[in-house]
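Chemist: I would like the atomic coordinates for the input below:
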Amino acid sequence: MRIAFATGNANKLSELQQILNGVLEVDAISLDSTLELGCIRDIAVAKSKEAFKIIGRPVLTDDTSLTFSAFGGELPGWLLFFIVRALY
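Modeler: Predicted coordinates for the structure are as follows:
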């Protein structure tokens, strides 16, 4: 059985393949997704809906967020991607 995984991140793809250990085959789908603003849940839901609309079949997505209670539990949130990219 095959599943679609919407990611442009080779490390995330490799990690999922290791977890699945050959039980399922993974089709990596790289999407130019529009930037959604909001909480991580809203962003993840929007990304999943967009991916499904484009490929027309069930798809896994993965979003990561880091927040600090000192910043109201919301920062840097989805901005983490840009912070990490700027550091490397």
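Chemist: can we go C-alpha only for contacts and neighbour counts from here?
Modeler: Will do.
Chemist: top helix in this protein by residue count?
Modeler: helix 40-55 (DSSP state H).
Chemist: ok now that one, how far from the chain's centre?
Modeler: From the chain centre to the centre of helix 40-55 is a distance of 9 Å (Cα atoms, centre = their mean, to the nearest Å).
Chemist: for it, which helices and strands make contact with it?
Modeler: Applying 3 or more Cα pairs under 8 Å, 6 or more residues apart in numbering; DSSP states H and E, one finds that helix 40-55 contacts strand 59-61.
Chemist: tell me what the strand it packs on is packed against?
Modeler: Strand 59-61 packs on strand 2-6, helix 40-55, going by 3+ Cα pairs under 8 Å, 6+ apart.
Chemist: so Phe5 touches Glu25, yeah?
Modeler: No: Phe5 is beyond contact range of Glu25, at 10.1 Å (criterion: Cα atoms under 8 Å).
Chemist: please generate a structure for the following sequence too, so the two can be compared:
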Amino acid sequence: MAAVKASGLVLSRPVTFVTSNAKKLEEVRTILGESIPFQSLKLDVPELQGEPEDISREKARLAAIEVGGPVLVEDTCLCFNALKGLPGPYM
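Modeler: Sure thing, here's the model as predicted:
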């Protein structure tokens, strides 16, 4: 497989953006443009609980195992300072 150079990095294959949301995919395509080669894949990963960073890290780890390569995941949280960060990932 040929290596692809993207923004100073050498990738041996495209990054897989794991989403079933067409709007998220459209947004990522707009942001990344052609700078990083990627493909999208609808993949069911568990809805995890915990801190936002831990949730994203574990989703990426599980998706990478399933895909067998590099992945990009996205998770949304809504945090209010007056509520000490709640509802956070539980919205």
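Chemist: quick TM-score on the pair, please.
Modeler: Overlay of the two chains. TM-score (TM-score structural alignment, normalised by the length of structure 1): 0.79; 79 aligned residues with a Cα RMSD of 1.3 Å.
Chemist: hang on, the earlier thing: specify which residue of Phe5 and Glu25 of structure 1 has the higher count of neighbours.
Modeler: Phe5 (21 against 14; other Cα atoms under 10 Å).
Chemist: return the residue of structure 2 aligned against that one.
Modeler: Matched across to structure 2, Phe5 of structure 1 falls on Phe17, judged by TM-score structural alignment.
Chemist: run through the residues that contact that match.
Modeler: Residues near Phe17 of structure 2 by Cα atoms under 8 Å, 6 or more residues apart in numbering: Leu25, Phe38, Gln39, Ser40, Leu41, Val71, Leu72, Val73.
Chemist: nearest the geometric middle of structure 2, what residue?
Modeler: Structure 2 has Val73 as the residue nearest its centroid, 1.2 Å off, counting by Cα atoms, centre = their mean.
Chemist: skipping its backbone neighbours, what lies nearest that one in space?
Modeler: Nearest residue to Val73 of structure 2, sequence neighbours excluded (Cα to Cα, 6 or more residues apart in numbering): Val18, at 5.4 Å.
Chemist: what residue in structure 1 is paired with Ala64 of structure 2?
Modeler: By TM-score structural alignment, Ala64 of structure 2 lines up with Phe52.
Chemist: list the buried ones in whatever helix or strand Thr30 of structure 2 lives in?
Modeler: Thr30 of structure 2 belongs to helix 22-32 when assigned by DSSP states H and E. Of all the residues in helix 22-32 of structure 2, those buried under the rule 16 or more other Cα atoms under 10 Å are Leu25, Arg29.
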